[in-house]
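J.: Below is the structure, and that's it, no one-letter string:
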């Protein structure tokens, strides 16, 4: 009994000592990276992100190899090594995901999106984020698969399944499902450059900005701070407007209905002065045209430009407000009005036909004439 207890405790003691030595080595390496990487943001972030996963991997590996080599006669050896092996696989997957996240953030830091011309940066941000999510998902799936393959029964089933011709049919059937369709659509969005993070889009009659793109859905930040959640397949199967597909600069129009008395050249000059007085205008387009001249008013269209969609909206509101005030103060006679022509004492129809007399019998449908009384009987029946 004493020998059995010693045989059990000795390997555990050696495993514990190996774990402590592994922790000490990881801690020394961590402090060395922090000390020598003070001038490098990458090394500092690497030491921070990889610290915990590396601790787990090193300690678990030290315990695994020490128990495997020392406790050869212990009854609990195989079960202990199997559990330790499963945890090592999970820790390695954790470390891989942490390194992928660090690589993503390092790559994203090189491309700023807070600059006016950020189309290329937003495209790269979208692609890098999608690639990282796909690779992390692949790592998780592979880790789960490797864990299952450590069980003999699962290894036999997995080998048979991979070797069978029915595996291709299973994959094809799964690919037809909506989940995988959205995953493939997300990858297509990332590399087709149809939509990127930060793009201004019109979807479902809503104006918003692409806030997040995942493998299964896209988040659109609507202008009134709502969030519109759409499946990624929506952007590959349905039409939508992308206002920043090639560049962020846009054109916008403001419509005015004015009277015919308005001097259009003066309003055109006032539009130019108004645009030059605000920093919302990017200086590209300032056009005022008469686009309709029928009825009792002229319809004018002011075409203006801004460097992005939010500024364009504010610029259109500014132009509308400024020009309305100018029309009211400088040319009140040019405000929209309704014209009517009155002829005293003579009905308009009589004036047009030359007749100046009408009777009540001509003003009623169901009385005062033979055919009128006949119509009345048809509608109400005989009296």
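T.: Great, that's in hand. None of these values were measured; they are calculated from a predicted model.

J.: From here on, just use CA atoms for contacts and neighbour counts.
T.: OK.

J.: okay, now residue 367: neighbour count?
T.: Residue 367: 16 surrounding residues under other Cα atoms under 10 Å.

J.: Residue 46 now?
T.: 19.

J.: right, and it touches residue 102 too?
T.: Yes: judged on Cα atoms under 8 Å, residue 46 makes contact with residue 102 at a distance of 7.1 Å.

J.: want to compare, so here's the second one:
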């Protein structure tokens, strides 16, 4: 009877004590969150209550298991299982706590600074740092789990002895992966590209959506995702429209007839921009930049606060100017000049070219 009651008491007591401590901790975190609604730290810490309770329960069972002398025939297996659960839940809890601290620091920084470019840079660094911390914690947890097995501890000496050779082989085999990881750190702290930046890569215009230690995702204007290694941005040139300041300057081109009213177009451009909310008012200009035998190239220069607004300004100016020209000045649109073909002058061929004479003779009308 004792062999049945003792395990039930130990297991039930550990579970009840875990639930009680977890409930009390959750109440304290909820109270702290209500008293400081501006800080997301306490709410983020509450998300780690499951790994927290796993740590408590596995620690209580591991400690009581040794003293209660339960199930002696399965002592080694149960003890090792509880140890593995304790290590895994502790790593899970450590990642949740680190994520809560990092996210809280970022939100405080974002509220204190209004510079969008600086906030995006910090966001990129925070996410990459969190990924590095998570990777380190997971590697340490897996190594600790493996060391709980005696066979792995015995093999540790031989593994350490061959660590140099294995390191060289692994470095050669994972050369591209390591280069991507270092490139990811270089992007994070070198401020080359940030999450939310507008970039042009391989002729594709889009916004940086995600940056990891190995790859980067760009969301294009038509909602496609382009995934490429981060080493691309450290080895090849690319356009970053959000570098430094998000302000943009755009151009609009028309190909018009030489009689187009340039001064009237300048006045119309100002009227269009005044009615366009996306225009930031910094600059506007309209000039003739080139000419051909049939048309001339007219360029309008406009400005906006970011890449999205400059696109709106350009299409608005292009559409409204074409509509105005077709209605008010249709002669300004490109035209193809045509005229009747002129026949070559009549010439009597020499006598020895009788075959060509017929080609130059006009048909007789019968009037002699």
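T.: Received it, and whenever you're ready, just let me know what you need. Since this is a predicted model, take the numbers as computed values, not measurements.

J.: Superposing both, give me the TM-score.
T.: The TM-score (TM-score structural alignment, normalised by the length of structure 2) is 0.85; 349 aligned residues with a Cα RMSD of 2.7 Å.

J.: ranges for the helices of the stretch 251-368 of structure 2?
T.: 262-274, 307-328, 354-360 (DSSP state H, counting those that start in this stretch).

J.: got it, and the stretch 51-200 of structure 1?
T.: Taking DSSP H, counting those that start in this stretch to define them, one finds helices in the stretch 51-200 of structure 1 at 77-109, 119-149, 152-163, 166-175, 178-192.

J.: right, and the ones you listed - which one's nearest residue 367 of structure 1?
T.: helix 178-192 (70.7 Å; Cα to Cα).

J.: before we move on, the earlier item: TSV for the helices of the stretch 251-368 of structure 2, including distance to residue 28 of structure 2?
T.: Below are the helices of the stretch 251-368 of structure 2 laid out as TSV (distance: least, Cα to Cα, whole Å):
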stretch	distance to residue 28 of structure 2
helix 262-274	56
helix 307-328	45
helix 354-360	110
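
J.: mind checking which of these is nearest residue 233 of structure 2?
T.: Among the helices of the stretch 251-368 of structure 2, the nearest to residue 233 of structure 2 by Cα to Cα is helix 307-328 (20.1 Å).

J.: got the contact list for the corresponding residue of structure 1 for residue 193 of structure 2?
T.: Aligned counterpart of residue 193 of structure 2 in structure 1: residue 195 (TM-score structural alignment). Applying Cα atoms under 8 Å, 6 or more residues apart in numbering, we find residue 195 of structure 1 in contact with 189, 242, 245.

J.: Out of those residues, which end up buried?
T.: 189, 242 (16 or more other Cα atoms under 10 Å).

J.: With respect to residue 325 of structure 1, which of the contacts of residue 195 of structure 1 is nearest?
T.: Comparing those against residue 325 of structure 1 with Cα to Cα picks out residue 242 as the nearest, at 33.7 Å.

J.: show me what contacts the closest one?
T.: Shown in contact with residue 242 of structure 1 (Cα under 8 Å, 6+ apart): 195, 199, 200, 201, 202.

J.: what about the last one, which SS state?
T.: If I follow you right, that is residue 202 of structure 1. Following DSSP: H, G, I helix; E, B strand; the rest coil, we place residue 202 of structure 1 in the strand state.

J.: Contact partners for the closest residue to residue 96 of structure 1 other than its chain neighbours?
T.: Excluding the flanking residues, the one nearest residue 96 of structure 1 by Cα to Cα, 6 or more residues apart in numbering is residue 139, at 7.6 Å. For residue 139 of structure 1, the contact set (Cα under 8 Å, 6+ apart) comprises 93, 96, 97.

J.: would you turn the contacts of residue 242 of structure 1 into TSV with distance to residue 361 of structure 1?
T.: Formatted as TSV, the contacts of residue 242 of structure 1 follow (distance: Cα to Cα, whole Å):
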residue	distance to residue 361 of structure 1
195	71
199	70
200	66
201	64
202	60
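
J.: Any chance of a PyMOL selection covering the buried ones in those?
T.: Selection of buried members from the contacts of residue 242 of structure 1 for PyMOL, criterion 16+ other Cα under 10 Å:
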select buried, resi 195+199+200+201+202
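
J.: Out of the contacts of residue 242 of structure 1, the closest to residue 269 of structure 1 would be?
T.: residue 200 (31.7 Å).

J.: wait, that closest one sits on residue 211?
T.: No: contact between residue 200 of structure 1 and residue 211 fails when scored by Cα under 8 Å: they sit 9.7 Å apart.

J.: circling back to that earlier point, and which of the contacts of residue 195 of structure 1 is nearest to residue 294 of structure 1?
T.: Among those, residue 242 lies closest to residue 294 of structure 1 (Cα to Cα), at 34.6 Å.

J.: what's the distance between the closest one and residue 284 of structure 1?
T.: Residue 242 of structure 1 sits 21 Å away from residue 284 of structure 1, taking Cα to Cα, to the nearest Å as the criterion.

J.: Then residue 339 of structure 1?
T.: From residue 339 of structure 1 to residue 284 of structure 1 the distance is 39 Å (Cα to Cα).

J.: which of these two has more neighbours?
T.: The neighbour comparison of residue 339 of structure 1 against residue 284 (other Cα under 10 Å) goes to residue 284, with 13 against 9.

J.: which position in structure 2 aligns with that one?
T.: Under the alignment (TM-score structural alignment), residue 284 of structure 1 pairs with residue 282 of structure 2.

J.: you'd agree that match is up against residue 301?
T.: No: with contact defined as Cα under 8 Å, residue 282 of structure 2 does not count as touching residue 301 (10.7 Å).

J.: Point to the residue nearest the middle of structure 2.
T.: Ranked by distance to the mean C-alpha position of structure 2 (Cα atoms, centre = their mean), the top residue is residue 209 at 1.9 Å.

J.: you'd agree it is in a strand?
T.: Yes: assessed with three-state DSSP, residue 209 of structure 2 lies in a strand.
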